[in-house]
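Visitor: Pasted the sequence and its predicted model underneath.
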Amino acid sequence: MSNTAIAVRRSDAISRGVGVTTQVYAERAENAEIWDVEGRRYIDFAAGIAVVNTGHRHPKVIAAVKDQLDRFTHTCHQVVPYENYVLLAERLNKVVPGDFRKKTVFVTTGAEAVENAVKIARAATNRSAVVAFTGAFHGRTFMGMTLTGKVQPYKAGFGAMMPDVFHVPFPVELHGTGVEDSLGVLDKLFKADVDPNRVAAFIVEPVQGEGGFYEVPKAFMTRLREIADRHSILLIADEVQTGFARTGKLFAMEHYGVVADLTTMAKGLGGGFPIAAVTGRAELMDAPGSGGLGGTYGGSPIGIAAGNAVLDIIEEEGLCDRAERLGARLKQRLQSLVGAVPQIADIRGPGFMNAVEFNLPGSKTPNPDFANRVREQALARGLILLTCGVYGNVIRFLAPITIQNEVFGEALDILEETLRDCAKDA
C-alpha cells in the first residue's frame, strides 16, 4: 500500500471540499510521532490542529476509553444519562475562569459549541446580534462560517451568510491595526449599523487560530469587557484551539485578568476523541428551555471518559508549565535565525501556541510562498507543519505538549535546517 495509491482513491471517493494539508496517510501514531502506510516516520507539529495536546494515544486516555468501552458506548445522555458526564461538567465548572456559579453543556464539535454559545446568549439576553472579528475562525457550519472573519476558503461559494453578525478589525499592530483603531471601528459600528442594545454577545478567540496566532492585546480585552458590561453584552471566549494547557494556562483567558461569560471548548479536551462543551454563568446556561440544547452524540460516553482523563493528565504531568518551557525553547531557536532568514517578520505566541510570520525581505508584504515552501520542505524531512493567517504567510506550531525532549530537539534541528535552506534558495 502506498500514499500515492490511496491519494488517487481519495480523489475519486471524497468531496474536493475536504482539503488536506499532506498526502501522508497515517498507519499508526504514538505521542508526537506518526508513521505512514509506507513505514516512514514523521514528527507531528500539528497535533490534529491542537487536539492531541496530551499526545497521540496517551496511555491514560486509552485506558479510560477502553474501560468505558467495556461498560457502554452510547445511550444518548438526554435519554439515559450517566454519571461521568456530570463529573466532567462539575470539573469544568470549577476550572473554567470566573468566580461565579457555572453550568456546562456537552456537544460534539467546536462549531457546535460556538453555535450553542450563540443560542444561549440570544436566549439569555433576548437580543439577536453578534459581533465577531476579522481573521477569526469559529467553524464551518452556517453560523460558524458567518462568524469566521476569512472568506477563502470558508465562505466562498456558499451564498448569503446568517443575519445580524457584524465584524470589527482584529487589532494586529504588525498589520497596521492598533487597539484604538479597532475600538474606533466598534464605536462607529454602534453608531451606524447596530444598536448596542440589540447585541447579544461579542465572540473572540484569545489567540486567533486560523487567523494567524495573533494574541488579543491585554488592553483590548480589558476594554472589550468594559464595553460589554456597559451595554449588557455577553462576552464569549472561543477557547476551542487555545484551551487545555496550550498557552501555558489551562485556558488562555487566564492571561487577561478578565473573564468571559461563556466559554467554548473542544479539540484538546478529548485527547483525540470527539467532545466539545460550553461552560458559562449558571443563569445564562439555564436560559434556554428544556430540550433547547443537546444532541444525539453530545457528550458521548467515550468522549466524556477521555475528557476526564485529559484533565487528570494535564494536572499530574504539569503540562501548563511544560508548555511554557517548550514554547520558550522554540521561540529562542527561531529568534537565533532572524539574521540568517530575512523573511522572518515576527515570532510570537503564548505558551506552546507559537508562530513565525514571513514577509518579503525588507518589506511588510506577506510572503505566503515562502511559508508554503518551508512547510513542504519540512514535510520532506519528516516534520509536519501547518500554515495559517489571512495571507497564508504564517507557520504555526502545535506539537503535543507531551513531546519527548529528544524528539523535540530533533524537530528543532529539522526546522532550522529547513529555514536556512529555504532562505538560501529564495
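Guide: Everything's here; your move. On a predicted model such as this, the values are computed, not experimentally measured, just so you know.

Visitor: Going by C-alpha atoms from here, please, whenever you check contacts or count neighbours.
Guide: Will do.

Visitor: what's the neighbour count on residue 101?
Guide: By other Cα atoms under 10 Å, 11 other residues sit near residue 101.

Visitor: what about it, distance to residue 228?
Guide: Using Cα to Cα, to the nearest Å, we find residue 101 at a distance of 20 Å from residue 228.

Visitor: do residue 309 as well
Guide: Distance from residue 309 to residue 228, by Cα to Cα: 35 Å.

Visitor: Could you do residue 57 as well?
Guide: 41 Å.

Visitor: what residue lies at the spatial centre of this structure?
Guide: In the chain, the C-alpha nearest the mean C-alpha coordinate belongs to residue 241, at 1.7 Å (Cα atoms, centre = their mean).

Visitor: That one looks like it's in a strand, true?
Guide: No: under the criterion used here (DSSP: H, G, I helix; E, B strand; the rest coil), residue 241 is coil, not part of a strand.

Visitor: ok, for it, nearest residue in space, not its chain neighbours?
Guide: The spatially closest residue to residue 241, leaving aside those adjacent along the chain, is residue 50, at 6.0 Å (Cα to Cα, 6 or more residues apart in numbering).

Visitor: Contacts only, for that neighbour.
Guide: 241, 246, 267, 268, 398, 399, 400 (Cα atoms under 8 Å, 6 or more residues apart in numbering).

Visitor: now swap in residue 247 and tell me
Guide: 320, 323, 324, 349, 350, 351, 352, 353 are the contacts of residue 247 under Cα under 8 Å, 6+ apart.

Visitor: possible to save those as JSON lines with neighbour count, secondary structure and distance to residue 72?
Guide: Shown next, in JSON lines, are these (neighbours: other Cα atoms under 10 Å; DSSP: H, G, I helix; E, B strand; the rest coil; distance: Cα to Cα, whole Å):
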{"residue": "320", "neighbour count": "21", "secondary structure": "helix", "distance to residue 72": "32"}
{"residue": "323", "neighbour count": "24", "secondary structure": "helix", "distance to residue 72": "34"}
{"residue": "324", "neighbour count": "20", "secondary structure": "helix", "distance to residue 72": "38"}
{"residue": "349", "neighbour count": "20", "secondary structure": "coil", "distance to residue 72": "41"}
{"residue": "350", "neighbour count": "22", "secondary structure": "coil", "distance to residue 72": "39"}
{"residue": "351", "neighbour count": "23", "secondary structure": "coil", "distance to residue 72": "37"}
{"residue": "352", "neighbour count": "29", "secondary structure": "coil", "distance to residue 72": "36"}
{"residue": "353", "neighbour count": "26", "secondary structure": "coil", "distance to residue 72": "36"}
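
Visitor: try this one next to it:
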Amino acid sequence: MATAEAHSAPNYHPLPVVVASGEGAWVTDVEGRRYLDMLAGYSALNFGHGNPRLIAAAKAQLDRVTLTSRAFHHDRFAAFCAELAELCGMEMVLPMNTGAEAVETAVKTARKWGYKVKGVPDGKARIVVAADNFHGRTTTIVGFSTDPDARADFGPFTPGFTVVPYGDLAAMEAAVDRDTVAVLLEPIQGEAGVLVPPPGYLAGVRRLTAERGVLFIADEIQSGLGRTGRTFACEHEGVVPDVYVLGKALGGGVVPVSAVVSSREVLGVFRPGEHGSTFGGNPLACAVGLEVLAMLRTGEYQARAASLGEHLHGRLRSLIPTGSVTAVRGRGLWAGVDVSPALGTGRAISERLLAGGLLVKDTHGSTIRLAPPLVITEEDLDWALTRLRETLTA
C-alpha cells in the first residue's frame, strides 16, 4: 500500500486492503485474508470476479485479435452492436470504453440531434440534468455536478446545462424550453446514496420529453444490466427512454466497455470523422460484451437480483428499529444505508466492516452502499448481513 501511494496521484483514498485474487463474490488479499465483496466494482462486477464464461470468452479472443481500431471492420463488431440493440429494443449502437466517454458521447449526440433534427439555433442547445447527479469526471460532466469535491478548481466549465432537483417533476417541466434537446438522468442515483425517485417521476419525465420533442437519456451505467432486478432500472416504471447510456457491467469486469444505444433517427446524425475512439468497439471488448449479453438474455441474473434483493432490503430495514440505521433505499441487489451519525462516518464504518471481512464503500456523510455481485449466494449474503448487524449494533 505504501509503495502504491508513493507513486500514484492521490485522487483516491482506498480502504487499507490489497487484493491479490478474486472468485465469484469473494476476494483474497496479499496476506491470504478473504473478504466478501459487497461493492462489485460499482456494478462493473455484476457477474462476479473471474466469471468462467467471461474469462473463457476473453481468452479465446486473445488468441485471435484484440484491436483493429475502427479504421477496419472486425468479425465481432456487427454481432455485438446487433445484439445490444436488440436487448435495448433500439436500432443503433455507438460503442465506447468508459462510462464517462459514453455520457460525453450522449451529450454530443443530443446536441447534434437538436441542431440537425429538432432545429435548435446553433450554439443554443441545452440539456437538463438533476442535482446530486454522478455521470463521470470529465470537465464537461463535473461542470454540471452539484458535488463541490467534483467541481472545485476544475473550471471554467462547459455551458449549456440546467440543473433541477432530482425527483421534482414540476421543476423539470419549468426547465424544459424550446432550446432543450435532452433530459439526462440516472433512474436511480448511485453515488448520491442509491436515491430512488418518487413513484411516477420517470414516467412523468418520459411523458414530458415526448410531448415537447426532447430526448430522454437514461444513464444506466450503474443501474442497468440486471442490478435492480430488471435489465434496466427504467423498466420498474414501464419507461423506455430515447437513449440508453451503458457501461460497467457491459465489460463483465474484464475490460472497459460502454455504449450509447438509441434509434436510427438519433444516432444516425453522425457522419464519419465527427466522433470516435481508438479502442471503442474493439474485438476483445465485443467478445466479452457478447458473452455478457448472452448471460443477460437468460433472465437468470435479473431474477437473482430481484429475489435476493427482497431478502437484502428486508434484513436491512430490520436494522432501523435498533437505532443503528436511519434509512434504507434502493432496488434489487443495490442499497444505500444511512447509518446513525453517532456510530461514525461512512469511511469509519467501512473500515470497521473491512476488519470483519466485508468490502463496502461509503458515500456522503454516514451513508454506505451495498452492491454485491449478482452471483452471490443467499448464504453469503446472510453472512454479510449478520456481520453488518453485529458491527452496527456492537
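Guide: The structure has been received and is ready for your questions. Everything quoted here is computed from the prediction, not taken from an experiment.

Visitor: hmm, back to that, can you tell me which of the contacts of residue 247 of structure 1 lies closest to residue 274 of structure 1?
Guide: If you rank these by distance to residue 274 of structure 1 using Cα to Cα, residue 353 comes first, at 21.1 Å.

Visitor: Residue in structure 2 paired with the closest one?
Guide: By TM-score structural alignment, residue 353 of structure 1 lines up with residue 334 in structure 2.

Visitor: Hmm, its match is touching residue 371, no?
Guide: Yes: if you go by Cα atoms under 8 Å, residue 334 of structure 2 and residue 371 touch, sitting 4.6 Å apart.

Visitor: how deep is residue 175 of structure 2 tucked in, by neighbour count?
Guide: When neighbours are counted by other Cα under 10 Å, residue 175 of structure 2 comes out with 18.

Visitor: Would you check how far apart the counterpart of residue 386 of structure 1 in structure 2 and residue 353 of structure 2 are?
Guide: When structure 2 is aligned by TM-score structural alignment, residue 386 of structure 1 is paired with residue 361. Between residue 361 of structure 2 and residue 353 of structure 2 the computed distance is 10 Å (Cα to Cα).

Visitor: Please apply the same query to residue 296 of structure 2.
Guide: 31 Å.

Visitor: Name the residue in those two with the higher neighbour count.
Guide: Here residue 296 of structure 2 and residue 353 are set side by side on neighbour count (other Cα under 10 Å), and the busier one is residue 353, at 21 against 18.

Visitor: Which residues are in contact with the more buried one?
Guide: Applying Cα under 8 Å, 6+ apart, the residues near residue 353 of structure 2 are 359, 360, 387, 388, 391.

Visitor: and the equivalent of residue 375 of structure 2 over in structure 1, which of the three is it?
Guide: Superposed on structure 1 with TM-score structural alignment, residue 375 of structure 2 falls opposite residue 402. Taking three-state DSSP as the rule, one finds residue 402 of structure 1 in the coil state.

Visitor: ok, now residue 261 of structure 2?
Guide: Relying on three-state DSSP, one would call residue 261 of structure 2 strand.

Visitor: what ranges do the helices span in the stretch 151-300 of structure 2?
Guide: 169-175, 201-212, 264-267, 283-297, 300-317 (DSSP state H, counting those that start in this stretch).

Visitor: Just say which of those helices is most tucked in.
Guide: helix 283-297 (a mean of 23; mean count of other Cα atoms under 10 Å).

Visitor: Out of the contacts of residue 247 of structure 1, which two sit at the greatest distance?
Guide: 320 and 349 (14.2 Å).

Visitor: just to revisit the earlier point, could you tell me how many residues sit around the match of residue 375 of structure 2?
Guide: The burial count for residue 402 of structure 1: 23, using other Cα under 10 Å.

Visitor: try residue 233 of structure 1
Guide: 26.

Visitor: Check the one 5 residues further on too.
Guide: Taking other Cα under 10 Å as the criterion, the count of residues near residue 238 of structure 1 is 30.

Visitor: what lines up against it once you look at structure 2?
Guide: Checking TM-score structural alignment: residue 238 of structure 1 goes with residue 219.

Visitor: Its match and residue 257 of structure 2: what is the separation?
Guide: In terms of Cα to Cα, residue 219 of structure 2 sits 14 Å off from residue 257 of structure 2.

Visitor: From residue 411 of structure 1, how far out is residue 317 of structure 1?
Guide: Taking Cα to Cα, one finds residue 317 of structure 1 at 22 Å from residue 411 of structure 1.

Visitor: In terms of packing, which of those two has more residues around it?
Guide: Taking other Cα under 10 Å, residue 317 of structure 1 and residue 411 do not tie; residue 411 has more neighbours (23 against 12).

Visitor: Residue in structure 2 paired with the more buried one?
Guide: In structure 2, residue 411 of structure 1 lands on residue 384 (TM-score structural alignment).

Visitor: nearest residue to its match other than its sequence neighbours?
Guide: Nearest one to residue 384 of structure 2, counting by Cα to Cα, 6+ apart, is residue 358 at 6.8 Å.
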